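Student: fold the stuff below for me.
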Amino acid sequence: MAKIPKPPRSIPTKRTLPTHSSLPLHKQKPQSPHSQFAAEPLLQTPEGTPRGNWQRAWSERPKLSAFPRLSDEELKSAQHQAKLRRWRQWPMFGIGMMAFGLGTYGSMLYVSLNKDVEHKELPADLSDRFDKEAEGYDEKVDLAETLLFLTSKRKKLTAQAKGHVLEVAVGTGRNIAYYKTKHCATVTLLDSSGPMLAVTKRKWVDTHKEYFSRVFFKQQSGLDPIVPPYGAQDGYDTVIQTMGLCSTPEPVKLLQNIEACTNESGRILLLEHGKSHYDWLNDLLDKTAPAHADEHGCWWNKDIGKIVEESGLEVVKMQRYNFGTTWWLELKPRKGMRKGLAGRIAEEEAPVGQAEPPVTQKASWSPWRW
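Tutor: Just a heads-up that it's a prediction; the model follows:
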């Protein structure tokens, strides 16, 4: 039996809408003389543009007239009045809880500031506090730094680092995520606390693993002579310190020691906290400073401006935030002072009775040096 051939498949064509001119005359509607001008706004703001979408959404918004209005009898009904009372209870409950919390906090703050605090002699070196708080330090200060908007300031300050970079009092490495490593030849991270430096090392591996061969981790005090790495015999190009002057017993010496290892054309960037513009806030800081230092190893009532003035460093830029307690400082080393300060520091570190100053050995570079 012969097969019946299949009919050829027809190619579908696009259906086009009839235009106004293609319609029969009895179906064409007369155009108004203003129809051309009425279409101009649509041509200026087509539906695909953000402005057109916004206008369409605004025109389709629900109007108050669309909602059914209750009659006077329904508004006075017991059911509606009970519903209104329930709605009013929640805002009043929230306001009451907020007032109770603020009152409790204010009472506790008043009692803590007016009670007699047991004064005890604190040692000059409080670095052991940092050793104990290394693992949980970030969680303790996260909330305070967020409320004071310090995170954005850390990011802005660290992003300016370039060349051979030194960060003094690096702590747990709260600035590591903001380093632009492509602009850095080497990065030296220095801190006297071994546990905190260990946290810093873990953060660096997690954040800049590909740059690990050009980073140096030094566990030493910032008051000791700092030797720049190989290739930076003229000193560091950028030195960063955030919240470090508060935890050192000799802040003026620390700044001069930083100046001694900085290139004469380099920059010293500081983000510190200390005294305020206002006397009432300074009295509060002075009263609570011993207890805060005993717990966290930080004296938050130091006069940062006076410390910088006594150090002799040139101030390029200074800004203050948070009632003046947060200090942003950009300093510049003095010309011809690097060699003199380095020699003086070496003499202070030399043993008593030594006839000749010690010979400074050239630091050897190694990718695994920390």
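
Student: from here on, just use CA atoms for contacts and neighbour counts.
Tutor: OK.

Student: I'd say Asp125 and Thr248 touch.
Tutor: Yes: using C-alpha atoms under 8 Å, Asp125 is in contact with Thr248, at 7.3 Å.

Student: against which helices or strands is the longest helix seen in the chain packed?
Tutor: Assignment by DSSP state H gives helix 78-114 as the longest helix of the chain. Contacts defined by 3 or more C-alpha pairs under 8 Å, 6 or more residues apart in numbering; DSSP states H and E place helix 78-114 against helix 279-296.

Student: how far does the helix it packs on sit from the chain's center?
Tutor: Chain-centre distance of helix 279-296: 24 Å, with C-alpha atoms, centre = their mean, to the nearest Å.

Student: now the second one, please; I'll put the structures next to each other:
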Amino acid sequence: MSFLSRFSRTQLIIGGLLTYATGVSAALTFLPSSSSPDKKDGNGSFPSETTRQSTFDSLAPGYDKEVGMHEYLLGIQRRRKRLVAQATGRVLEIASGTGRNVDYYKKGCCDEIVFSDFSEGMMKVLREKVEGSDLGKRWDYQKRRVQQLELERIAHHSTRLVQVQGQGVPPGAVGGVTDGSGSTAGDGVVETEIRFKTMNAAAIPYPDQSFDTVVDTFGLCSFEDPVQVLREMKRVLKPSGRLLLLEHGNSHWEFMKNMQAKQLDRHVHKYGCYWNREIGELVREAGLKVVEQERSQLGTVFYIIAE
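Tutor: All right, here's what the predicted structure looks like:
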């Protein structure tokens, strides 16, 4: 009996996936990039926000292909789905990137979703993805259905007006107009309005207490001033609102912390991502209260719900 024959097919598949995931993680952590790790911008510092914005623009077309398998094998997609499923009401998604959360918004979950990013390249991919998604198709249908009902309402109103005028009833006496089925036009149409906003998250262009939910997945690692961004998120949340975070951060394992620090320069230049920030401390510094937190992937992935 061979060594492999001792295991079931399921066990082999799971083992293979775990081995692959470990290899991918190790490659991202340990292997040098094609560019020099000491490469700095002009004054010898980390890249500026403008430079990193350019990095995001250039990454956008191939970003999903580059990170898709990695996220799947490491369970990131499952965590995205679990997090986004809790979004309700009026939603602002910060650092939407290429729209990797789009497919996880449940039908009828939200009154409005505002997808935002400061990279035009990312926003272009995002728009195309939303248009082709189930969420986008439902939105398109809802818009067309509302328009249809409005046209039916106008036609019915006009017909009714002619009838009552023929009977000598003053036009002002025509009361509530329905769509002919006994309900007012528009009833039964569940709308999730979709909007796109290119913006700097450090100065969110919305009034205080505008949103029921703010979502940010893997955005804090890329902001110039993450605490300021978190304060802005808190500002636009309603008193009963929730902040949903899924973030890269510093590991609680010393050897992993050392690797993150060692590879930080390479990672920032390649992905525009400071992947070893102390996420919990940043959230607390911004004045937010953590109501749920989990850590995975050797403590480098933070799942946080705050208010």
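
Student: quick TM-score on the pair, please.
Tutor: The TM-score (TM-score structural alignment, normalised by the length of structure 2) is 0.68; 231 aligned residues with a C-alpha RMSD of 3.1 Å.

Student: which stretches in the stretch 151-300 of structure 2 count as helices?
Tutor: 226-236, 254-262, 264-271, 279-285 (DSSP state H, counting those that start in this stretch).

Student: one step back: in structure 2, what stretch matches the next helix or strand after the longest helix of structure 1?
Tutor: Using DSSP states H and E, the helix or strand that follows helix 78-114 of structure 1 in sequence is helix 127-132. On structure 2, the counterpart of helix 127-132 of structure 1 by TM-score structural alignment is residues 53-58.

Student: show me what counts as buried in the matching stretch.
Tutor: Gln53, Thr55, Phe56, Asp57 (16 or more other C-alpha atoms under 10 Å).

Student: Throw these into CSV and include distance to Leu246 of structure 2, thanks.
Tutor: Shown next, in CSV, are the buried residues of stretch 53-58 of structure 2 (distance: C-alpha to C-alpha, whole Å):
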residue, distance to Leu246 of structure 2
Gln53, 21
Thr55, 21
Phe56, 19
Asp57, 22
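
Student: and which of those residues is nearest to Gly15 of structure 2?
Tutor: Phe56 (33.9 Å; C-alpha to C-alpha).

Student: just give me the match in structure 1 for Glu285 of structure 2.
Tutor: So, by TM-score structural alignment, Glu285 of structure 2 is matched to Glu310.

Student: any idea how far that match is from Glu349 of structure 1?
Tutor: 22 Å (C-alpha to C-alpha, to the nearest Å).

Student: Arg267 of structure 1 too?
Tutor: From Arg267 of structure 1 to Glu349 of structure 1 the distance is 26 Å (C-alpha to C-alpha).

Student: with Glu264 of structure 1 instead?
Tutor: From Glu264 of structure 1 to Glu349 of structure 1 the distance is 23 Å (C-alpha to C-alpha).

Student: who are the contact partners of Ser247 of structure 1?
Tutor: Contacts for Ser247 of structure 1 were tallied using C-alpha atoms under 8 Å, 6 or more residues apart in numbering; they are Leu126, Ser127, Gly297, Cys298, Trp299.

Student: please indicate which of those residues are buried?
Tutor: Buried among those by 16+ other C-alpha under 10 Å: Leu126, Ser127, Gly297, Cys298, Trp299.

Student: and the fourth one, what's its match in structure 2?
Tutor: Which is Cys298 of structure 1. Using TM-score structural alignment, Cys298 of structure 1 pairs with Cys273 in structure 2.

Student: before we move on, back to that, settle it for me: which of Asp125 and Thr248 of structure 1 has more neighbours?
Tutor: Thr248 (21 against 12; other C-alpha atoms under 10 Å).

Student: what sits against the aligned residue in structure 2 for the more buried one?
Tutor: When structure 2 is aligned by TM-score structural alignment, Thr248 of structure 1 is paired with Phe223. Counting by C-alpha under 8 Å, 6+ apart, Phe223 of structure 2 touches Glu49, Val229.

Student: kindly report the same for Ser35 of structure 1.
Tutor: So Ser35 of structure 1 contacts nothing (C-alpha under 8 Å, 6+ apart).

Student: same deal with Phe212 of structure 1?
Tutor: Per C-alpha under 8 Å, 6+ apart, neighbours of Phe212 of structure 1: Trp204, Val205.

Student: what's the distance between it and Thr186 of structure 1?
Tutor: Taken as C-alpha to C-alpha, the span from Phe212 of structure 1 to Thr186 of structure 1 is 10 Å.
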